[in-house]
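Engineer: this one's structure only:
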């Protein structure tokens, strides 16, 4: 072993070019050491070959290393044969996540991201977008699929040899993301997708799973031995025998839930791409249990009622309802109020409607403190959740209640909630909104000055 003093002397005698070469060599050895140390789960082992324009799709429960497997695959792809030798680095790839921030956090910088498998990867933001880049010049451009602007960026996203779609089932504009990215899969002899997701009942995911060009691997949380055993045991014991266990832990794609008031087929049949002119818009809020409870979600749904009277499936002429946006999430009260107020102004809403039975009295106080110009109204539940939800579900069956585009988290709650279970906050906010716009008799809502 070389003594420290002798090593310092040898380093001091090197030129800058020699030091740079030494650093590159040490980095390469470190990367190779990390690379060789990785021990995959069986479901993280990719197929020998993915069909051209096909997929390798990892369905898995929580903690099964879906992101890890896709990051490893992309790094191996970069270090394999060039897809186009004319390109610097031989590869131009894309990473599409629910938002561009998710792509940065989970797919590049996170503990299972690209940099965990290859520390030479750097993140660069230029006028052309945000890229993960390798020293040899290969690159992966990062996209989101949340807003219309994201879709336009994908439309002009350029040609690629590999597309990684992260959390496929959570992407709001999934269909458009697939369409526009597929049109750019043109580089090399075998352009294709890799995908990672916890499954949700999305029609696009059902179609992918049934596609013969999609190779599916599936992992279960109970088999994820790298997770602490106590955590696995807790999750399995808590959700044993439930839909959550099948979907969130076993990675099973559940297409329909017996007893659910809404079905994905029904939502799809009523789905629209845009709204007609609207006569009224509301922002409905369903609070977490208390103003300090961040464990539960705050339900925030924007919905409108059309001006025109259009026949429903029964031939009855009526104004139709449209779910425009889902802003729900786990957040503190002030953030929830600010989101609702911003949506109120953005959509030129008539009111913010909030349920006050379940500790929601704080909403009016916070909203008035932030913006006293908002028209704020309260609703009080005089009937049970099932009694309130059934007429709204019937509107979907009749073809008079529509989701505009895709609201995957709301749709999952609608299609997986069975009466008798605790109803989730997105669903509750949606029910309040549609009830107010289409079903509430006069005087059912109280205006709050």
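Structural biologist: Good, I have the coordinates. Predicted, not measured: the structure shown is a model, and the values here were computed from it.

Engineer: C-alpha only now, for contacts and for neighbours.
Structural biologist: OK.

Engineer: following the helix or strand harbouring residue 34, which helix or strand shows up next?
Structural biologist: For residue 34, the element it lies in under DSSP states H and E is helix 16-37. Downstream of helix 16-37, the first helix or strand assigned by DSSP H and E is strand 55-60.

Engineer: which helices and strands sit right next to the helix or strand following that next one?
Structural biologist: Reading on from strand 55-60 to the C-terminus, the next helix or strand found by DSSP H and E is helix 66-78. Using 3 or more CA pairs under 8 Å, 6 or more residues apart in numbering; DSSP states H and E, the elements in contact with helix 66-78 are strand 55-60, helix 114-117, strand 162-166, strand 192-197.

Engineer: dropping in the other structure now:
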């Protein structure tokens, strides 16, 4: 029997568990650990609440989770409740699938002003992550600035722009919906240091902006390259740029009925955040782009900002006894191998790149590497205790483990508490989650 511990219950973790099942069949036991009492990682707390179809992938993970040889071990923090060396003594392989839950620092003067947030915190707030449920952003001002030109920036801008009615079938949490209901925002500016041909926004997400009830997207026609230059772009990016061109062509008469302007400010690199105790404006430097790289021109101007959300990337969390690449913000690894018996997948391996589906080949690839290392004798003779040994350790330390069947009770309670039309009302407090399992 082979024993595998996976740290993190998001897509990378469950794809790895699925791969282990397919490789070893009934001859493997997989324990999936998570700090939270609930599974699915960013599917639950990162995917936008109005993108319910994307969250449907969790049904695939549930099929894996409900098998006898895969177990969810929630409410256990690796590095605190149990150490990595302890897990190594119990399991043949330990795989880190912890994602990248922390914001890459903005690193600009004024980024410590009030009402300035990173996207991990802000997205966690409206998605009900217990760590960020108390964030309490002030939406009483007229102007928001979102820094970044990827899909996360689009998500944040779209959520800020939507009406209450547009959240009818979403699982946005109550405290965020209440705050958005009282929002006074009139301008949302998405700031990026490069131009249309370098955006990381996908066509589907950009297209959604054309259907917002009270917001209209705006692009300065002067920021758009000549039409003929789009021919060199790969098809997806070409479609995204086509959306930007359509935004630039919206007549002013059509904008008049919209309460919120969603403005794309390209070739603009933030220099500093201005304000006394809370943010009041963002100073940016005009840029030019050559060979895909932006450089400053020395020309600066300010954008009014009562709220700033930085969407410039994420970092993994270091864990004691595991080599970490501080510069890259992920575990130090060679194609998924960290040290003998230690592996990583997903964002913990490669950084915050790719889609949910990108994690599937990662999971299957790391299982192949574990199998190779087992066959080569790198991981020792086997015979480790695995789940039985961890259960004894958990009992000794009085760890309150939450299982997948416990999670199903929590999920049922969330569904019962949902407002009309919504799939669930998430618990945003860990103790409340644990109480709900009965």
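Structural biologist: Yes, it's here. From a predicted model like this one, the values you see are computed outputs, not experimental measurements.

Engineer: How close are the two chains, by TM-score?
Structural biologist: Scored against TM-score structural alignment, normalised by the length of the second structure, the superposed chains reach a TM-score of 0.27; 177 aligned residues with a CA RMSD of 6.0 Å.

Engineer: To residue 8 of the first structure, which of the helices and strands packed on helix 66-78 of the first structure lies closest?
Structural biologist: For residue 8 of the first structure, the closest of these is helix 114-117, at 29.7 Å, according to CA to CA.

Engineer: Count the residues that sit near residue 246 of the second structure.
Structural biologist: 16 (other CA atoms under 10 Å).

Engineer: Can you tell me how far it is from residue 29 of the second structure?
Structural biologist: 53 Å (CA to CA, to the nearest Å).

Engineer: do residue 404 of the second structure as well
Structural biologist: In terms of CA to CA, residue 404 of the second structure sits 15 Å off from residue 29 of the second structure.

Engineer: Likewise for residue 215 of the second structure?
Structural biologist: 51 Å.

Engineer: for residue 174 of the second structure, same thing?
Structural biologist: Using CA to CA, residue 174 of the second structure is found at 38 Å from residue 29 of the second structure.

Engineer: okay, these two: which has more neighbours?
Structural biologist: Just comparing residue 174 of the second structure and residue 29: by other CA under 10 Å the higher neighbour count belongs to residue 29, 22 against 18.

Engineer: And the helix or strand that one falls within, what does it pack against?
Structural biologist: Residue 29 of the second structure is part of strand 28-34, with elements assigned from DSSP H and E. Where contact means 3+ CA pairs under 8 Å, 6+ apart, strand 28-34 of the second structure is packed against strand 2-7, helix 11-24, strand 70-74.

Engineer: what's the following helix or strand after it?
Structural biologist: helix 42-45.

Engineer: tell me how far the ends of stretch 403-410 of the first structure are from each other?
Structural biologist: With CA to CA as the measure, stretch 403-410 of the first structure spans 10 Å from end to end.

Engineer: For the helices and strands packed on helix 66-78 of the first structure, state which one has the densest average packing.
Structural biologist: Stretch with highest mean neighbour count among these: strand 162-166 (a mean of 28; mean count of other CA atoms under 10 Å).

Engineer: Report all helices and strands that that one contacts.
Structural biologist: Applying 3+ CA pairs under 8 Å, 6+ apart, we find strand 162-166 of the first structure packed against helix 66-78, strand 92-97, strand 192-197.

Engineer: now the strand or helix carrying residue 395 of the second structure and strand 70-74, what's the angle there?
Structural biologist: Assigned by DSSP H and E, residue 395 of the second structure belongs to helix 387-397. Between the axes of helix 387-397 of the second structure and strand 70-74, defined by axes from the mean of the first three to the mean of the last three CA atoms, to 10 degrees, the angle is 20 degrees.

Engineer: Okay, angle between helix 387-397 of the second structure and strand 28-34 too, please.
Structural biologist: Interaxial angle, helix 387-397 of the second structure versus strand 28-34 (the same axes, to 10 degrees): 30 degrees.

Engineer: returning to what we had before: can you tell me which of the helices and strands packed on strand 162-166 of the first structure is packed in deepest?
Structural biologist: Among these, strand 92-97 has the highest mean neighbour count (mean count of other CA under 10 Å), at a mean of 27.
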